[in-house]
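Engineer: Let me see the structure of the following:
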Amino acid sequence: MTSHNDQPSPMTFTAAPALSGSVAVPGDKSISHRSLMLSALAVGESRVEGLLEGEDVLATAAALRAMGAKITKVSAADGGGGRAMGADIRRDDDGIWHIHGVGVGGLLQPQEALDMGNSGTSTRLLMGLVASHGITATFVGDASLSKRPMARVTEPLSRVGASFTTSPGDRLPLTMTGACPAVPLDYTLPVASAQVKSAILLAGLNTPGITRVVEPIPTRDHSERMLKGFGADLEVEVQADGTRIITLKGEAELKPQNIVVPGDPSSAAFPMVAALLVPGSQVTIANVGLNATRAGLIDLLREMGGSIEIINAREVGGEPVGDLVVTASALNGVEPDPARAPSMIDEYPVAFVAAAFAHGRSIFRGLDELRVKESDRIATMATGLRAIGVTVEELEDGIIIEGSGGQPLPGGGPIATRLDHRIAMSFAVAGLVSRDGVTIDDMRPVATSFPTFTALLQTLGAIA
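Structural biologist: Predicted structure coming up:
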């Protein structure tokens, strides 16, 4: 695995010749987090292939270790050995992780603070797990994560009986004490958030009775798919207006599974947009997850005129998967329906780059959620796009971008990424279609989700 410090900082990406070749992106981050958590709560051994070994997912693994999971990384150097304590999680040389779970309700009191690094997903989902266990845990994170609000999770989890001591603004560091037995929750999501939904469902696993989540706007459904795969008694009812009602019977006994993690569509977004923008390019991105709750960017780019063909469509481990053949295309400005936001919430930064290169104006609205990501992604992208020569108007809930009509962007920098991996990668893509290159102030955060990002672009012919 590429470490956090393997990327030069700052780093300049310059105009690229036509990109070509076939690549695979790292495993899906959302599915990787959930596969570790649910495997650690199953009784018996689960196997996970294709796990994303980025820093965010490894933060989840470290936290599970601190709560009784044994995590060993098997290598030829240690002869396949490793330490054992509680649930056994180890990785073979072939990249398959083996997890021996402790069972629902089996998490132990951590002896030290749980360091979540930059991972909001790790924090919020693990808080859900702790909420229905009789343990106390302190969550800490890096400067970026410590600015992100946690009230959207602490509020519903307080209703199940968990108690919290938070930093000002309901932020990290925070200490929580779970309730055992917890109180089953009937909750309607006030905002579209797969993390909040998942935290409540995870709390419900060790709660007697029925936990019910009403989701007015559908979000990514990896938790529901995987919970059912592990044997949880979970049902999803879709009403005529699209509202989803998810019910989970508590005190579950999870059965071990063999999981194959598809390529992360949020990571595939970067080589996909790069291939569309760099003239003469054709790139195949293999084994990409195509879950409908995550495929909004593909739909958007096609509406803009992008040539994206899905081949070898199949289902792997309950998730739709396919290979994407992406051919350089002239793009047009677009004004997408704000209702699409949950299906591509992490892909908007690189979508803004595509819009900056398009013919005409693009207007993006309904993106309030981007204000509370790893950075304020609306403000950070607006500032960076202006710095490389793009005409931008920032809105309270979105952004207006005037496209270059397919002409190379001037370039410039250094771009302040605010410790945000997706901002860094988006401006790296912009550098490939610039006259003077784009300099990014810090590429190290990319290791949280896409450790091989720069090497992958170079494999396709990019210059960095």
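
Engineer: CA atoms for contacts and neighbours, from now on please.
Structural biologist: Noted.

Engineer: so what's Leu370 up against?
Structural biologist: 345, 376-378 (C-alpha atoms under 8 Å, 6 or more residues apart in numbering).

Engineer: Would you map the helices across the protein?
Structural biologist: Counting by DSSP state H, one finds helices in the chain at the ranges 29-41, 55-66, 120-131, 151-159, 194-205, 222-229, 265-277, 296-303, 348-356, 377-387, 421-431, 453-460.

Engineer: Name the residues that touch the second one?
Structural biologist: Taking contacts as C-alpha under 8 Å, 6+ apart, the residues outside helix 55-66 that touch it are 4, 29, 32-33, 36-37, 40, 71, 87, 109-112, 114-119, 122, 126, 447-449.

Engineer: cutoff 6 Å now
Structural biologist: Under the criterion C-alpha atoms under 6 Å, 6 or more residues apart in numbering, residues 33, 110, 114, 116, 119, 122, 448 lie in contact with helix 55-66.

Engineer: what about stretch 213-222, distance to the chain center?
Structural biologist: Distance of stretch 213-222 from the chain centroid (C-alpha atoms, centre = their mean, to the nearest Å) equals 16 Å.

Engineer: Show the end-to-end separation of it, please.
Structural biologist: Across its full length, stretch 213-222 reaches 15 Å between end residues, using C-alpha to C-alpha, to the nearest Å.

Engineer: who's in contact with that stretch?
Structural biologist: 186-189, 192, 194, 243-246, 293, 342.

Engineer: Name only those of these that count as buried.
Structural biologist: For these, a neighbour count by 16 or more other C-alpha atoms under 10 Å gives the buried set as 186-187, 189, 192, 194, 244-246, 342.

Engineer: a markdown table please, covering the residues you listed and showing distance to Ser223.
Structural biologist: Output for the buried ones among the contacts of stretch 213-222, formatted as a markdown table (distance: C-alpha to C-alpha, whole Å):
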| residue | distance to Ser223 |
| --- | --- |
| Asp186 | 17 |
| Tyr187 | 16 |
| Leu189 | 15 |
| Ala192 | 15 |
| Ala194 | 8 |
| Arg244 | 14 |
| Ile245 | 14 |
| Ile246 | 11 |
| Pro342 | 15 |
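
Engineer: please give me the structure for this one as well, since I'd like to look at both together:
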Amino acid sequence: MLRVKQTNKFEGTVRVPGDKSISHRAVMFGALANGTTEIEGFLPGADCLSTIACFRSMGIEIEQQEDRVTVRGKGWYGLQEPVSRLDVGNSGTTIRLMSGILATQPFHAVMEGDESIAKRPMRRVVAPLRQMGAKIDGRREGEFTPLSIRGGELQGIAYTSPVASAQVKSAILLAGLQAKGETTVTEPHLSRDHTERMLQAFGVRVERDGCTVKVQGGQELQARSIQVPGDISSAAFLIAAVMVVPGSSLLIENVGINPTRTGIIDVVQQMGGKLELLNERVVNEEPVADLLVTHSELKGIEIAGDLIPRLIDEIPVIAVMATQASGRTVIRDAEELKVKETDRIATVVGQLRKFGATVTPTEDGMIIEGKTALSGATIDSMGDHRIGMAMAIAGLAASGETVIENDEAIAVSFPGFASLLEQISH
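Structural biologist: Alright, predicted model coming up:
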């Protein structure tokens, strides 16, 4: 259990763990590349370690020491048929991106994960991969795990995705790299583009036009060194901590500011928060900066439309900030929250109400009334790392003590979260 109390203020200079999305992809692409890929700043969280374990099960030599990883790639067809099921743990990124990779392989593999993964929708990836020629089966005709994949010769497709999902897009593009002809993916809104950027870093030709991405089949990846920036989704919790604790100021160094991920920055600034980008630069095709965050009085706003895919993982902690903003905050167009590690609409609303917050769920989001005085509560993370951390931040703004049960889930994306909060509190 994690115990949290009000603190006087946060201040100092900190770094957050490496970006989860980029860490996953660095290992995957390194395994498929020709040569040895060195990764610095890797996130040694449970999800990313699941990706390493899966590729080791397919014969890839991977050395990992904290945030430094060496992947000895064997080329696209150097993977071996696994002798047992591939366990993705709690990682949706692992299972969905690996579906695209396994669809190209001349062998059979079965993937499964934990109870949370067993409830998450897979047909959004399975359907387009089947169109390309992969043989995939699973519970309820491929809607749920375990997934059985027999790869082989694929045909490129032009796919219009009904959802803006980086995982869906990435699975199709990865399969497309070994399919005959051209593969295109068009989304309703632009989702995270870490896959496209990193493929280019590994020497792959990727064409982008608005919400459409295109690759040609038959392309190889070449190994390279990757520096993983800090994860903006993890930085979001520290940003929120500064905003809910008066007198706070933090410099968060080396944070990825990929424009498909910076919705949290836009929202904080729209709410009246002081957040400056310093020392902007580009590393491995990814934009990076230091964030200077200063406590500010926030006001409620409306969050909807194209902004949602750029901050979908940050909505739980945005809801916490909204309880401390003056006026009403409305979150719309966020149905995707229902198919995360938990139904995050129901979970955020239920847990925030325990603090005394006034939050109303809607079909596609929630309405938060502020500014509300919060009281310490006993919270269940429900096995969802972002819920656990978001409610810990709420505890910083609440009177009395807050207890986060099942706090071990936090290690999925932010190992050392509690000790870092302690380190910067005064």
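
Engineer: with the contacts of stretch 213-222 of the first structure in mind, which one is nearest to Met11 of the first structure?
Structural biologist: Nearest to Met11 of the first structure out of the contacts of stretch 213-222 of the first structure is Pro342 (C-alpha to C-alpha; 31.0 Å).

Engineer: Please identify the residue in the second structure that aligns with the closest one.
Structural biologist: In the second structure, the residue matched to Pro342 of the first structure (TM-score structural alignment) is Pro309.

Engineer: who touches its match in this structure?
Structural biologist: Ser191.

Engineer: Please repeat the previous calculation with a cut-off of 7 Å.
Structural biologist: Pro309 of the second structure is in contact with 164, 191, counting by C-alpha atoms under 7 Å, 6 or more residues apart in numbering.

Engineer: next one: the one 10 residues further on
Structural biologist: Taking C-alpha under 7 Å, 6+ apart as the criterion, Ala319 of the second structure is in contact with Ile368.

Engineer: quick revisit: report the two of the contacts of Leu370 of the first structure separated the most.
Structural biologist: Longest span within those, C-alpha to C-alpha: Ile345 and Asp376, 12.8 Å.

Engineer: Please say which of these two ends up with more neighbours.
Structural biologist: Ile345 (19 against 16; other C-alpha atoms under 10 Å).

Engineer: Roughly how far does the more buried one sit from Thr219 of the first structure?
Structural biologist: Counting by C-alpha to C-alpha - Ile345 of the first structure and Thr219 of the first structure are separated by 10 Å.

Engineer: ok, the match of Pro342 of the first structure to Leu190 of the second structure distance?
Structural biologist: Distance from Pro309 of the second structure to Leu190 of the second structure, by C-alpha to C-alpha: 7 Å.

Engineer: do Arg56 of the second structure as well
Structural biologist: 32 Å.

Engineer: With Thr70 of the second structure instead?
Structural biologist: 31 Å.

Engineer: before we move on, the earlier item: with distance to Ile401 of the first structure as extra columns, can I get the contacts of stretch 213-222 of the first structure in TSV?
Structural biologist: Output for those, formatted as TSV (distance: C-alpha to C-alpha, whole Å):
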residue	distance to Ile401 of the first structure
Asp186	41
Tyr187	37
Thr188	34
Leu189	31
Ala192	25
Ala194	28
Thr243	32
Arg244	34
Ile245	37
Ile246	38
Thr293	25
Pro342	21
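
Engineer: Glu394 of the first structure: which of those is nearest?
Structural biologist: Pro342 (20.1 Å).

Engineer: Just give the closest residue to whichever residue in the first structure pairs up with Val126 of the second structure, not the sequence neighbours.
Structural biologist: Residue pairing (TM-score structural alignment): Val126 of the second structure is matched to Thr154 of the first structure. Leaving aside its sequence neighbours, Thr154 of the first structure sits nearest to Phe164 (C-alpha to C-alpha, 6 or more residues apart in numbering; 7.2 Å).

Engineer: Arg120 of the second structure now?
Structural biologist: Val339 (6.0 Å).

Engineer: Might one say that that neighbour is in contact with Met122?
Structural biologist: No: counting by C-alpha atoms under 7 Å, Val339 of the second structure stays clear of Met122, with 10.5 Å between them.

Engineer: and the two? which has more neighbours close in?
Structural biologist: Neighbours per residue (other C-alpha under 10 Å) separate Val339 of the second structure from Met122, with Met122 holding more: 24 against 15.

Engineer: Quick check: end-to-end length of stretch 171-183 of the first structure?
Structural biologist: Termini of stretch 171-183 of the first structure sit 24 Å apart (C-alpha to C-alpha).

Engineer: residue contacts, the counterpart of Pro26 of the first structure in the second structure?
Structural biologist: Counting by TM-score structural alignment, Pro26 of the first structure lines up with Pro17 in the second structure. Residues in contact with Pro17 of the second structure, defined by C-alpha under 7 Å, 6+ apart, are 43, 230-231, 414.

Engineer: Skip the chain neighbours and tell me the closest residue to the residue mapped onto Ile264 of the second structure from the first structure.
Structural biologist: Mapped onto the first structure by TM-score structural alignment, Ile264 of the second structure lines up with Leu297. The spatially closest residue to Leu297 of the first structure, leaving aside those adjacent along the chain, is Met344, at 5.6 Å (C-alpha to C-alpha, 6+ apart).

Engineer: From what I see, that neighbour and Thr293 are in contact.
Structural biologist: No: taking contacts as C-alpha under 7 Å, Met344 of the first structure lies outside contact range of Thr293: 8.1 Å.

Engineer: Give the aligned equivalent of Glu187 of the second structure in the first structure.
Structural biologist: By TM-score structural alignment, Glu187 of the second structure lines up with Glu215 in the first structure.
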